[in-house]
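Enquirer: okay, sequence plus prediction incoming.
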Amino acid sequence: MTLEVAVQYAVPRAGVPAARGLHAAARAAWRGEDSAGVTLRIVDADEGRELNHAFRGRDYATNVLSFPAPDDLIMPPGAGPACLGDIVLCDPVLQREAREQGKRVNDHYTHMVVHGMLHLQGFDHQDAGEAAEMEALETAILAGLGLPDPYRTAGADPGCDARGAHGL
């Protein structure tokens, strides 16, 4: 039940959470019984907007996008664990949201990594029931990391536009 996490910084690293904290968030959200790998890519607003437009038809940068690996992805022998997918985090959006919601930047990043990891594992929030289940799981995972409920923070928006790119 190990999760290998690769972090790609496509932005200057000043003010962006360290890879160690991002690794911890991803691993805390991993529910699988087999080993897997995930890539976290931290991007600027231009790349975030381009990806959101290309995969969701929305011409603005969003906080997090989740790209699950195809079910039929075949890993060559010795290539390492199965690929779970990729999570793209848009730094300027996360920085702004943290400021507006009165959250620490690291806490907001942690929440969005957990959110993205749950999307990669099949969780969604297309209706109220799914949203309640996903938010409860996010809150429990974050509590296990010593963080407060992100949906109870002043200014927090439960519909945080954190919908993954998987067909949304």
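Expert: Arrived safely, thanks for sending.

Enquirer: drop to CA atoms for contacts and neighbour counts, all remaining ones
Expert: OK.

Enquirer: can you give me the strands for this structure?
Expert: 3-9, 36-43, 64-68, 82-90 (DSSP state E).

Enquirer: got JSON lines for the ones you listed, with mean neighbour count and distance to residue 108 too?
Expert: What follows is these, written out as JSON lines (neighbours: other Cα atoms under 10 Å; distance: least, Cα to Cα, whole Å):
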{"stretch": "strand 3-9", "mean neighbour count": "17", "distance to residue 108": "17"}
{"stretch": "strand 36-43", "mean neighbour count": "21", "distance to residue 108": "13"}
{"stretch": "strand 64-68", "mean neighbour count": "25", "distance to residue 108": "11"}
{"stretch": "strand 82-90", "mean neighbour count": "23", "distance to residue 108": "11"}
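
Enquirer: can you tell me which of these is nearest to residue 19?
Expert: For residue 19, the closest of these is strand 3-9, at 6.3 Å, according to Cα to Cα.

Enquirer: which helices and strands does that closest one pack with?
Expert: Using 3 or more Cα pairs under 8 Å, 6 or more residues apart in numbering; DSSP states H and E as the contact definition, the elements that strand 3-9 packs against are helix 19-29, strand 36-43.

Enquirer: residues making contact with that strand?
Expert: Judged by Cα atoms under 8 Å, 6 or more residues apart in numbering, the contacts made with strand 3-9 from elsewhere in the structure are 19, 22-23, 26-27, 30, 35-43, 81.

Enquirer: what about versus this one:
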Amino acid sequence: MMLVEADVSDEWDSRTDWTSLADRAVRAAIDHSRHAGLADGEAEVSVKFTDDAEVRALNAAWRGKDKPTNVLSFPMVEPARLGRPGETMLGDIVLAHGICAAEAAEKGVAIETHASHLVVHGALHLLGYDHETTDADADAMEETERRALASIGIADPYRVTEVNT
């Protein structure tokens, strides 16, 4: 059985069920990925909704970038080993509240919508997807994100609309 655990800090609005949001977004990412069968097996993902300072510290420690970022992913399984017996902990996803809220406001979407996108994005990184190596990899990851988000009722976050001035 797929297990998604969430840890939510005080910065995140307590009126939102962030645990259910994380569960729904991770499952959508897996279901629409090249590893769809993982959602039916023994797999675990941890999602932490925290503040910018903690994400900045993690980003500095693990990536050598002393600045906060919207989402970090820490895979626990090599992509080639996904789905093998004993490989159940896929990894951790960490979201920074301040950056997530600012990006949501900039995009004109609810923070829950943007956080769902970031959780899907982070989950795909846990599954070996990459958007930094080649344009083809980036395109494949974005298309998988689009399908996953559409399945939970979220519009294409990459759609560009022209503004006539």
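Expert: Right, received. Where do you want to start? Keep in mind that this is a model prediction, so the values were computed, not measured.

Enquirer: circling back: turn the helices and strands packed on strand 3-9 of the first structure into TSV, including distance to residue 70 of the first structure.
Expert: As requested, these are exported to TSV (distance: least, Cα to Cα, whole Å):
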stretch	distance to residue 70 of the first structure
helix 19-29	19
strand 36-43	13
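
Enquirer: of all the ones you listed, which lies closest to residue 147 of the first structure?
Expert: Relative to residue 147 of the first structure, the nearest member of these by Cα to Cα is helix 19-29, separated by 10.9 Å.

Enquirer: just how off-centre is the closest one within its chain?
Expert: Helix 19-29 of the first structure has its C-alpha centroid displaced from the chain centroid by 10 Å (Cα atoms, centre = their mean, to the nearest Å).

Enquirer: what's the angle between that helix and strand 82-90?
Expert: Here the directions of helix 19-29 of the first structure and strand 82-90 differ by 120 degrees (axes from the mean of the first three to the mean of the last three Cα atoms, to 10 degrees).

Enquirer: how about helix 19-29 of the first structure: buried residues?
Expert: Applying a neighbour-count criterion of 16 or more other Cα atoms under 10 Å, one finds 22, 23, 24, 25, 26, 27, 28, 29 buried in helix 19-29 of the first structure.

Enquirer: nearest to residue 119 of the first structure, out of the helices and strands packed on strand 3-9 of the first structure?
Expert: Ranking these by their distance to residue 119 of the first structure (criterion: Cα to Cα) puts helix 19-29 first, at 10.3 Å.

Enquirer: in the first structure, what residues pair with stretch 104-117 of the second structure?
Expert: The aligned range for stretch 104-117 of the second structure in the first structure is 98-111, by TM-score structural alignment.

Enquirer: check what contacts the matching stretch and list those residues.
Expert: By Cα under 8 Å, 6+ apart, the list of residues contacting stretch 98-111 of the first structure from outside reads 16-17, 21-22, 25, 89, 94-95, 138, 142, 147, 150, 153-156.

Enquirer: looking at those residues, which has the most residues close by?
Expert: Taking other Cα atoms under 10 Å to define a neighbour, the member of the contacts of stretch 98-111 of the first structure with the most is residue 89, carrying 27 neighbours.

Enquirer: which residue lines up with that residue in the second structure?
Expert: Under the alignment (TM-score structural alignment), residue 89 of the first structure maps onto residue 95 of the second structure.

Enquirer: could you do residue 61 of the first structure as well?
Expert: Residue 61 of the first structure maps onto residue 68 in the second structure when the alignment is built from TM-score structural alignment.
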